[in-house]
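1. Mind folding the following:
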Amino acid sequence: MQLPQIRLESQMAKIQIQKTPPQQRIQQPEAEMSIQQPKADLSITTKPSKLTIDQTEAWEDLNLMHISKRIEKFADEGHKAAMEGTARRARQGAELMKIENAGNPIANQAITNAFDQMKRIGIKFIPSHFAVKTNYEPSEVQIDVKVNEPIIHVQPQKPVHTYATGDVSVSMRQYQDLQIGFVNLFSDSV
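-> Model (predicted):
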C-alpha cells in the first residue's frame, strides 16, 4: 500500500554584496619660503699710534744745544764758579786771620792758587745712557657692529585632500523557493 506523501523542497535565499573601497589621497605642497640676510653694519674708527723721540739731552751731551740752553748753562756755571771763588776766598781769609796758629797758610795758599786743577781725561762727546727719550702711545681701534636680523617670509600651503567614498551594493544572488508536491494522494484501489 502506498501512503500519501507531501514532499517539500526548499531553496534558501542568497544575497551578494559588492564592495568598492574608498579612495583617499593627501598631498602636502611645500611652503613658499624666502630668507634674506642683510649685511651687518660695521664701522671701524682708528686713532693712530704716536711715537715721540726726544733727543735734546743727547744733543746737549754732545755739546750741540740751543743757544738759549747754552746761555743758561754758562750762566749757571758762572754763578757756581763765583760762589766757589767767594767760598775759597772766605776760607783762605779765615786761615790768614789765624796765621798765628801752627802751619804755613801763605805758602799753602800760594801753591793752591798758582796752579789750575788737573783736567780729567776722557771722552766727553758720548751721550749718557738713556739720553734719547722715547714715548709710544699705541693706536686705539673702536669697532661698532650692528647686527641685522634675517628677514624670513613663510607662506604655508594647505594640504590637498581628495576623498572618493566607497560603495557597497547588495543584490539577490538567489531567491528563496519552496516546492510542495503531493504523492499518492489518490489511490487507484477502492
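
2. only C-alpha atoms for contact and neighbour calcs from this point on.
-> Fine.

3. which stretches of this protein form strands?
-> Here the chain has its strands, by DSSP state E, at 5-11, 14-20, 23-27, 32-36, 41-47, 50-54, 133-137, 140-146, 151-155, 160-164, 167-174, 177-183.

4. this one next, for a side-by-side:
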Amino acid sequence: MRLPQIQIRTTDAKLDLNISKPQQYIKQPSAKQHIEQPAAILEIHTTRGVLKIDSSQARRDVGMIGPLEATKNAAAEGQQAALKGAARRAREGRQMMMSAGKGQGHTTIQNIAKQNHGPQRTPFNIKFVPSIGAVKIDYTPGTTDVNIQRREPIIDAKVNKPIHEYTPGKVTGTMVQRPDVDIDVII
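-> Below is the predicted model:
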C-alpha cells in the first residue's frame, strides 16, 4: 500500500535594495569675543626732600666774609689794638717814671726799644681750614605716596550655536522575485 506523499517546493523572495547613505554636516562657528582692559588708575604724590647746607662758618674760616662782618671785625681788631697800644704806652711810661733820677734813663729806653723791636716769634701750628664741623648739613627726606586702583577687565563673549545639517538615508526596495510555495500530493 502506497501512501500519498506531499511534495513541497519553495521559491525564495529576491529583493533589490537601493540604499542612499545618510549625510551629516556639523560646523561649530567660533565664538565672538570682545575683551577690554581699562587702564588702572595710578596716583603718585610726592613731597620734595629738602637739603640745607650752611657754609657761612667755613667761608669765615677761609676769609670770605661779607662787608658788614668785615667792617665789624676790623673795628673790633682796631679797638683791641688801640687798647693794647694804650696799655703798652702806660706800662713803658711807668717804667721810665720808676727809673727816672736813678741814672738809668738811657738803659731804660734801650730796654723798651728792644722789647718793641726785637725778634718776635710767631707760634706755628697746623690749622685745618675750614675748621671741622664748619659746614652744617640738614636734610629732610621727601615722601612718595603711590595709590593704585585696579580695574576689572570687561569680557563680552557670545557663543554661537553649532550648524547641524542632517539628511537621513533612504532605502528603497524592489521585489525581483516573489516567494512561492508549491505543494503537490503524489499518489
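
5. if we can go back for a sec, can you redo the strands of structure 1 as JSON lines with distance to residue 83 of structure 1 and mean neighbour count?
-> Shown next, in JSON lines, are the strands of structure 1 (distance: least, CA to CA, whole Å; neighbours: other CA atoms under 10 Å):
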{"stretch": "strand 5-11", "distance to residue 83 of structure 1": "162", "mean neighbour count": "11"}
{"stretch": "strand 14-20", "distance to residue 83 of structure 1": "135", "mean neighbour count": "11"}
{"stretch": "strand 23-27", "distance to residue 83 of structure 1": "113", "mean neighbour count": "10"}
{"stretch": "strand 32-36", "distance to residue 83 of structure 1": "87", "mean neighbour count": "10"}
{"stretch": "strand 41-47", "distance to residue 83 of structure 1": "52", "mean neighbour count": "10"}
{"stretch": "strand 50-54", "distance to residue 83 of structure 1": "33", "mean neighbour count": "10"}
{"stretch": "strand 133-137", "distance to residue 83 of structure 1": "33", "mean neighbour count": "11"}
{"stretch": "strand 140-146", "distance to residue 83 of structure 1": "53", "mean neighbour count": "11"}
{"stretch": "strand 151-155", "distance to residue 83 of structure 1": "87", "mean neighbour count": "10"}
{"stretch": "strand 160-164", "distance to residue 83 of structure 1": "115", "mean neighbour count": "10"}
{"stretch": "strand 167-174", "distance to residue 83 of structure 1": "136", "mean neighbour count": "10"}
{"stretch": "strand 177-183", "distance to residue 83 of structure 1": "163", "mean neighbour count": "10"}
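
6. Using TSV, lay out these together with distance to residue 77 of structure 1.
-> As requested, the strands of structure 1 are exported to TSV (distance: least, CA to CA, whole Å):
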stretch	distance to residue 77 of structure 1
strand 5-11	156
strand 14-20	129
strand 23-27	107
strand 32-36	80
strand 41-47	45
strand 50-54	25
strand 133-137	25
strand 140-146	46
strand 151-155	80
strand 160-164	108
strand 167-174	130
strand 177-183	158
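
7. and of the ones you listed, who's closest to residue 105 of structure 1?
-> Nearest of the strands of structure 1 to residue 105 of structure 1, taken as CA to CA: strand 133-137 at 50.1 Å.

8. quick check: the closest one aligns to which part of structure 2?
-> Aligned using TM-score structural alignment, strand 133-137 of structure 1 spans residues 136-140 in structure 2.

9. what's the burial count for residue 58 of structure 2?
-> 19 (other CA atoms under 10 Å).

10. cool, and the one 5 residues further on?
-> Counted with other CA under 10 Å, residues neighbouring residue 63 of structure 2 total 12.

11. Tell me which residues are up against the match of strand 133-137 of structure 1.
-> Contact with stretch 136-140 of structure 2 is made by 49-55, as judged by CA atoms under 8 Å, 6 or more residues apart in numbering.

12. Look up how far residue 36 of structure 1 lies from the residue nearest in space to the middle of structure 1.
-> Nearest residue to the geometric centre of structure 1 (CA atoms, centre = their mean): residue 145, 10.1 Å. Taking CA to CA, to the nearest Å as the measure, residue 145 of structure 1 and residue 36 of structure 1 are separated by 19 Å.

13. Show me what residue 162 of structure 2 lines up with in structure 1.
-> With TM-score structural alignment defining the correspondence, residue 162 of structure 2 maps onto residue 159 in structure 1.

14. That match contacts residue 25, correct?
-> No. Assessed by CA atoms under 8 Å, residue 159 of structure 1 is found out of contact with residue 25, at 10.2 Å.

15. re earlier: count of residues packed around the match of residue 162 of structure 2?
-> As a burial measure, residue 159 of structure 1 scores 11 neighbours (other CA under 10 Å).

16. Which residue is the nearest non-sequential neighbour of it?
-> residue 28 (4.5 Å; CA to CA, 6 or more residues apart in numbering).

17. ok now do that neighbour, which residues does it touch?
-> The contact partners of residue 28 of structure 1, by CA under 8 Å, 6+ apart, come to 157-160.

18. In a markdown table: these, plus distance to residue 8 of structure 1.
-> Below are those laid out as a markdown table (distance: CA to CA, whole Å):
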| residue | distance to residue 8 of structure 1 |
| --- | --- |
| 157 | 70 |
| 158 | 66 |
| 159 | 63 |
| 160 | 61 |
